[in-house]
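**Student:** make a model of this:
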Amino acid sequence: MVEQGRNGPTGIDVTRPSVARMYDYYLGGKDNFEIDREAVRQVEKAMPEIRRLAQENRAFLRRAVRYMARKGIRQFIDIGSGLPTVGNTHQIAQEIVPDARVVYVDNDPVVLQHGRAILATDDNTSVAAADMRRPADVLGHPETVKLIDFNEPIGVLMIAMVHFLTLDERGPIMRQLHDALPSGSHLTATHVTTEAHSPDAVAQIEAVYARTPTPIYFRGHGEIARFFDGFDLVDPGLVTIDAWRPDPSDPAPQATKWLYGGVGRKA
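**Tutor:** Sure thing, here's the model as predicted:
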C-alpha cells in the first residue's frame, strides 16, 4: 500500500491512525501505515500484551459464532468487522451451518476495499459500508436487506466495538438494534475494562486513541453490562473473555484480563 497525502486518490486518510488498521497490526497484518504502527507502539508502552489481547479477542469471536450457529442462528451481521484475517465470521459459521449468511459492516475505506475483494466471495457473504452509530443505516443497507431476513433470528457481533461509544450514545444505539431484532436473536460484544489495571495505563491508551477518529473508553463491569440491556446473558454471563466457554480444541492465548465479553439473547 502506498502512503499518500490526506484523502489521496483512494480516499484513505493516512495523517491520523485508524483503529481498524491498528487492529490489523496487532494481529500481525500488513494493511497498515507507519502512523498506525507508531500509535500501536505507544499503546504497547502501556499495554505490552496488546497483541496477545487481539488474538484472545479473535478466539472469543470464534467461540461465540460457533455457539450461536449451534443454537440455530443462520444469519449474522458483523458490525465493525475490521480487516479480513484468518478465521473470519462466515468461515466459522459455515463450518456448522454451510449456508449461513453474513454481512460485514464497517466504515473504514481500507476495510471496505479488502472486504469486498476477500470476504464477499459468494452469494451468502457481503460487505456493507455503514457506521454503527447509525443503526438504521446498518440494518437498512441494501446489502443487509439482501441477505438478512428480519423475520428470523439474527446474530449481531460487535467485537471490540462498543467501547468506542460514549455513554450518551449507548442507550439510543443499543435500543435501536435491540428493537429491530426478532425474538431469538443474539448480541455478542467485547469491551475493554478498567478493572484490575493501572489507571495510568488506561489513561495512556485512551490518549493514543483520542488522536484517532474513534476515541476509546475503558469502563467497569457494571457500565459494560448496560450494553446488553434487553438481552438475557447466556451462561457464564459477562466475564473476562478467557472465562467465556473456553474450548480446548481451539485454545486462546494466555489471558490478559483486559476485555469483558458476553452473548445475550433476545427473548
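**Student:** CA atoms for contacts and neighbours, from now on please.
**Tutor:** Fine.
**Student:** so Ser126 is in which element?
**Tutor:** Per DSSP states H and E: Ser126 is located in strand 125-129.
**Student:** what helices or strands is the helix or strand following that strand leaning on?
**Tutor:** Next in sequence after strand 125-129, counting helices and strands by DSSP H and E, comes helix 135-140. Applying 3 or more CA pairs under 8 Å, 6 or more residues apart in numbering; DSSP states H and E, we find helix 135-140 packed against helix 167-180.
**Student:** what's in contact with the helix it packs on?
**Tutor:** For helix 167-180, the external contacting residues (CA atoms under 8 Å, 6 or more residues apart in numbering) are 132-136, 150, 227-231, 266.
**Student:** pull out the buried members of the residues you listed.
**Tutor:** 132-133, 135, 150, 227-228, 231, 266 (16 or more other CA atoms under 10 Å).
**Student:** off-centre distance for stretch 51-62?
**Tutor:** How far stretch 51-62 lies from its chain's middle: 11 Å, per CA atoms, centre = their mean, to the nearest Å.
**Student:** now the second one, please; I'll put the structures next to each other:
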Amino acid sequence: MSSPLDTGQTTDRPHLTDQSHADARAVEALLFTRPSAPRIDHHLLGGQAVYDLDRQAGNTLVRAVPGIRDMVRARRAFVTRCARRFAEEGLDQFLDLGCGLPTGHDVHHVVHAVDPAARVLYVDHDPIVLQHAWAHLSGPGVEVVTADVRDTRLLLAALHDEGMLDLRRPVAVLLAGVLDFVADHELPAVLTGLRKSLAPGSRLALTHLCADRLTTAEATALTEVHARTQTPLRPRGRTAIGALFTGFVLDEPGLVELYPWGPDEGVWPVANSFVLGGLATLRHPA
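**Tutor:** Purely as a prediction, here's the structure:
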C-alpha cells in the first residue's frame, strides 16, 4: 500500500507493524474485511492509502450524500485553522484525538510554523492510520500513541505518560469527527475524564455531524455505510452537540457551520452544511 503522500498504486497486503499489540487475527479482519472510517475520509480527500472496500464505501456516500467530499474537506480545514489559531494564542501543547491518515499538511506542520518548540501528540487506534502516522508524523516535539477515545482508561493513561504533555498547563484539544462515533452511554465517561485531565484555560476545537441537517435518505446512507466499519456512526442533533461543550465556554459565534473556517473565508458557497463546529475554553474553577 502506498503512503498517503505518494501517488503510486496500492498493494494488496502491506506489512503492518502492530505497535498496539492487538490480536493479529483481529487486525487482519479490521484491515481486509471491513472499510474504515478514517480510510473512507482519506479517499474522499483524494488520498491513496485506502483499499477497494474503502473506495466503494466512499463512492456510495458520494452518490447518496451530496456535498460529502466538501464536508470532509471543510472539517480538515477547520482542524488546521484552529490549530494555527491556538498556536497564535500562545498554546504550545496540542492533542489531536482521532488524527486520521496523514495528508502532508498536518497539525504539527501548521503549529510549528508558528512555534517550532510546540509539542503535538497524535492519538488514534486504527492500525493503518497508526502505520502511516508512525512513518510520517514524526520529528522533534511530535509523538503518536495508540488509544481509543472510547476507552477512557487507556486514553487517560496515554495522556499521563511521562514526557508527552504537561497536563498541569493548558492543552489545545482537537476533536474533529471523533465523538460522532462514540455511543451515548460512553460519552459521559469520555467527556468527564477529558475535562478532569485538562488544566483550566485549555482550548477545544470540536466538530460533529448534525442529524437535524440531514435528509432521511442521507442519514440512512451514512449510518448504513459506517455500520460496516468498526466504528458505527452516531448522528446527533444540534442540542446534543451543544451539550458536548459542557464545562467549556464557547467562543463567538458559537456552534456554526464549518465553511467560514475554510482556507479562505467564504470560498465554499454551499447552501447547507451538515457538520457543525465550535471553539471553546475550559472554565477556571469557580
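**Student:** what value does the TM-score take for this pair?
**Tutor:** Superposed pair, TM-score by TM-score structural alignment, normalised by the length of the first structure: 0.91. Supporting alignment: 264 aligned residues with a CA RMSD of 2.3 Å.
**Student:** now the contacts of helix 167-180 of the first structure as CSV including distance to Gln42 of the first structure?
**Tutor:** CSV is the format used below for the contacts of helix 167-180 of the first structure (distance: CA to CA, whole Å):
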residue, distance to Gln42 of the first structure
Met132, 26
Arg133, 27
Arg134, 30
Pro135, 32
Ala136, 35
Phe150, 42
Phe227, 28
Phe228, 31
Asp229, 34
Gly230, 37
Phe231, 36
Lys266, 39
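**Student:** mean shift between stretch 168-176 of the first structure and the second structure?
**Tutor:** With mean CA distance after the TM-score superposition for the first structure, stretch 168-176 of the first structure departs from the second structure by a mean of 0.9 Å once superposed.
**Student:** ok, which stretches of the stretch 1-150 of the first structure are helices?
**Tutor:** Using DSSP state H, counting those that start in this stretch, the helices of the stretch 1-150 of the first structure run over 19-26, 34-46, 50-70, 89-96, 109-118, 135-140, 142-147.
**Student:** which strands and helices lie in contact with the fifth one?
**Tutor:** Which is helix 109-118 of the first structure. strand 125-129.
**Student:** now the strand it packs on on the second structure. Mean distance?
**Tutor:** Mean for strand 125-129 of the first structure is 0.5 Å (mean CA distance after the TM-score superposition for the first structure).
**Student:** quick check: that strand aligns to which part of the second structure?
**Tutor:** Matched against the second structure by TM-score structural alignment, strand 125-129 of the first structure falls on residues 142-146.
**Student:** any idea how far the matching stretch is from the middle of the chain?
**Tutor:** 14 Å.
**Student:** about what we covered before: so for Ala255 of the first structure, which of the helices of the stretch 1-150 of the first structure sits nearest?
**Tutor:** Minimum separation from Ala255 of the first structure across those (CA to CA) falls at helix 50-70, 7.2 Å.
**Student:** list the buried residues in the closest one.
**Tutor:** For helix 50-70 of the first structure, burial by neighbour count (16+ other CA under 10 Å) applies to 50-69.
**Student:** try stretch 29-47 of the second structure
**Tutor:** Quick answer for stretch 29-47 of the second structure (16+ other CA under 10 Å): 30-31, 34-45, 47.
**Student:** and the alignment partner in the first structure of Gly247 of the second structure, which of the three is it?
**Tutor:** Superposed on the first structure with TM-score structural alignment, Gly247 of the second structure falls opposite Gly230. Of the three states, Gly230 of the first structure takes coil according to DSSP: H, G, I helix; E, B strand; the rest coil.
**Student:** what is the aligned counterpart of His109 of the second structure in the first structure?
**Tutor:** Per TM-score structural alignment, His109 of the second structure is aligned with Gln91.
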